[in-house]
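next input, structure requested:
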Amino acid sequence: MQAFTPDGPVCCRTLWISDVHLGSVHCKAEPLLDLLERIECQKLYLVGDIVDVWAMTKRVHWPESHTKVLRKIMEISRGHTEVVYIPGNHDASFREFCGADFGNIRIREHEIHETGLGKRMLVSHGDELDYAVRYSRLNRFIGDIAYELLMWVNRCINQLRESAGRPYWSLAKWVKVNVSQAEAAITAYQHAAVNMVRDMGLDGIICGHLHYPTVEQFDDVLYCNDGDWVENCTALIEDFSGELRLISGLDLRSPSLELVYPQAA
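Next up is the predicted model:
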């Protein structure tokens, strides 16, 4: 297992980040920028919803930190890191450029990534699996309003916690874990993802979209969700032995790492 020192660089083979939602008031660009300043990787996947075009049609929220994130990504792409951008549903307007290159950044609809252990993983934003969570347009509209309210309450709670010297706590994550309907929707989504990649003859999937970071083995298929930079501030990394781990950007002085993909015996 690779050691991560409090002030040293985070060195890894591959990094996956998604659901940054630049341009949205909910984006937590500062911890992501801190991570990008420390990260050293051979390959970087931007797994969709990097820029929230949807949110900006209603209200543009673009502080300097959002510009710095984009500049840092461009800087990384000009170095020795291979960068692949897979647009999501909130930045779907960029999907028309799939197959093209933007400078040193390759834009693709999806990608097959082979880990250091030889596992072939589908990398996709994941919104194509929304069919597994059945809801009408009205329910989706109500859900969007409820999510905005939930995130507003989440910000208020954490402003109070910060003033009291308490760590960040995600109300949205608590709801997803403790509300039965939300839990059932996440489970249905995961099963749809597993069945899709199993039919494709692949070993697993790495996606975003749900804002629910987790890595779980479903028999012969590995399901990975790298999380988001709105609620959880997490990324997925592959170290040089081929292991996959979740890393938290909320406490970079003591990175929270979880071993999620054991080495082959």
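
use CA for all of it now, contacts and neighbours both
Will do.

could you look up the SS state of Gly143?
Here Gly143 is helix, with the state taken from DSSP: H, G, I helix; E, B strand; the rest coil.

tell me how many other residues surround it.
For Gly143, the neighbour count with other Cα atoms under 10 Å is 13.

now swap in Glu243 and tell me
21.

next: the one 3 residues further on.
Other residues lying near Leu246 total 25 when counted by other Cα under 10 Å.

please give me the structure for this one as well, since I'd like to look at both together:
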Amino acid sequence: MSHIEPLRPLRYRTIWLSDLHLGSRGCQADLILEFLQKTASKQLYLVGDIIDFWAMKKGVYWPEKHNHIVQCLLEKARQGTEIIYIPGNHDDMMRNYIGTHFGQIAVRDEVIHTTLAGERLLVMHGDVFDQVVQHGRWLAFIGSNLYDLLLAINQRFNGLRRHFGLRYWSLAAFLKRHVKNAVNYIGRYEYAVAHAARRLEVDGIVCGHIHHAELRAIDGVTYCNCGDWVENCTALVEHHDGQLEVLHWLEMQQSFKNTDWYLKPATAQVN
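You can find the predicted model right below:
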């Protein structure tokens, strides 16, 4: 990791990240580390599936870069960023530690975040809204295995693309956008989340889980999904004026790839 003074990091009031899947081969560790090193925020929410214990049950995979990500998060917390870790279904064993701290990172089941604009957003991973996960854990685990196979195919495919100088392209994300059943599932999931927000009398919900970033109003409720760092490399942010935005890191990376700001590494320093 580089430890030089940061050159104009991208600063936000709040950042939400979900579905990093550290410990899995699908984790885009280089891009996660780059994002963490080149951004800063007062608050950082880790919205579940940060560590993929399901993947590690099949065989331990923990390269040095995954350690760097953990150390970068701990360093941000030491330097004043408020970091809250909300476990998901792939790291559900972390729910045994709800109410405790790892270093200066708090572990919570769910949190209400109030934006500068006054919106009350419930932050949770979102697996409770997925009927397959909620009522059929073994069925979900089988689905996870098939998803891992798809990601393995995707890695080989993108290896060929890199060989020919082409950008990363997610087969899994493409199928989600174009296969009818996947599109219908995402829509049902989003409306289930919005319905829960109305029932809980909050202005919106921030979640992850389905690896599909989104920010939109559904029946008067703000639906926010952070996305993931396996297929899409996205984050949800709150700007200093209270406005929310989904960041697509791969697109941002292309827009400033040849600038001095991008070419010079930044440290984990945040505030």
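
aligned counterpart of Val177 of structure 1 in structure 2, please.
Aligned by TM-score structural alignment, Val177 of structure 1 pairs with Arg177 of structure 2.

ok, now which ones touch that match?
Shown in contact with Arg177 of structure 2 (Cα atoms under 8 Å, 6 or more residues apart in numbering): Val183.

which element follows the helix or strand where it lies toward the C-terminus?
Arg177 of structure 2 is part of helix 171-178, with elements assigned from DSSP states H and E. Counting by DSSP H and E, the element after helix 171-178 of structure 2 in chain order, helix or strand, is helix 180-200.

helix or strand right after that following helix?
Proceeding N to C from helix 180-200 of structure 2, the next assigned helix or strand is strand 204-207, under DSSP H and E.

structure 1: matching residues for that following strand?
Using TM-score structural alignment, strand 204-207 of structure 2 corresponds to residues 204-207 of structure 1.

average offset of the matching stretch relative to structure 2?
Here the mean offset of stretch 204-207 of structure 1 against structure 2 after fitting is 0.5 Å, by mean Cα distance after the TM-score superposition for structure 1.

show me how far that stretch is from its chain's centre.
Averaging C-alpha positions (Cα atoms, centre = their mean, to the nearest Å) puts stretch 204-207 of structure 1 11 Å from its chain's average.

what span of structure 2 lines up against stretch 82-93 of structure 1?
Alignment of stretch 82-93 of structure 1 against structure 2: residues 82-93, by TM-score structural alignment.

now do the helix holding Arg177 of structure 2 against helix 180-200, angle only.
Interaxial angle, helix 171-178 of structure 2 versus helix 180-200 (axes from the mean of the first three to the mean of the last three Cα atoms, to 10 degrees): 80 degrees.

helix 171-178 of structure 2 against structure 1, how far on average?
The superposed helix 171-178 of structure 2 is, by mean Cα distance after the TM-score superposition for structure 1, a mean 0.7 Å from where its aligned residues fall in structure 1.

return the residues in contact with Glu245 of structure 2.
Counting by Cα under 8 Å, 6+ apart, Glu245 of structure 2 touches 215, 236-239.

Three-state assignment for it, please.
Using three-state DSSP, the structure places Glu245 of structure 2 in strand.

can you give me the distance of it to Ala77 of structure 2?
Separation of Glu245 of structure 2 from Ala77 of structure 2 (Cα to Cα, to the nearest Å) stands at 23 Å.

also His68 of structure 2?
Remark: distance between His68 of structure 2 and Ala77 of structure 2 (Cα to Cα) = 14 Å.

could you find the closest non-adjacent residue to Arg38 of structure 1?
Once flanking residues are discounted, Arg38 of structure 1 sits nearest to Pro9: 4.8 Å by Cα to Cα, 6 or more residues apart in numbering.

who's in contact with that neighbour?
38-40 are the contacts of Pro9 of structure 1 under Cα under 8 Å, 6+ apart.

now, which of those residues lie within strands?
Applying DSSP state E to the contacts of Pro9 of structure 1, the entries found in strands are 39-40.

quick one: Ala55 of structure 1 and Gly23 touch, right?
Yes: using Cα atoms under 8 Å, Ala55 of structure 1 is in contact with Gly23, at 6.8 Å.

helices of structure 2, residue ranges please.
For structure 2, the helices defined by DSSP state H occupy 29-37, 53-57, 64-78, 131-135, 137-163, 171-178, 180-200, 249-255, 260-263.

give me the mean deviation of the fifth one from structure 1.
Using mean Cα distance after the TM-score superposition for structure 1, helix 137-163 of structure 2 ends up 2.3 Å from its aligned counterpart in structure 1, as a mean over the superposed pairs.
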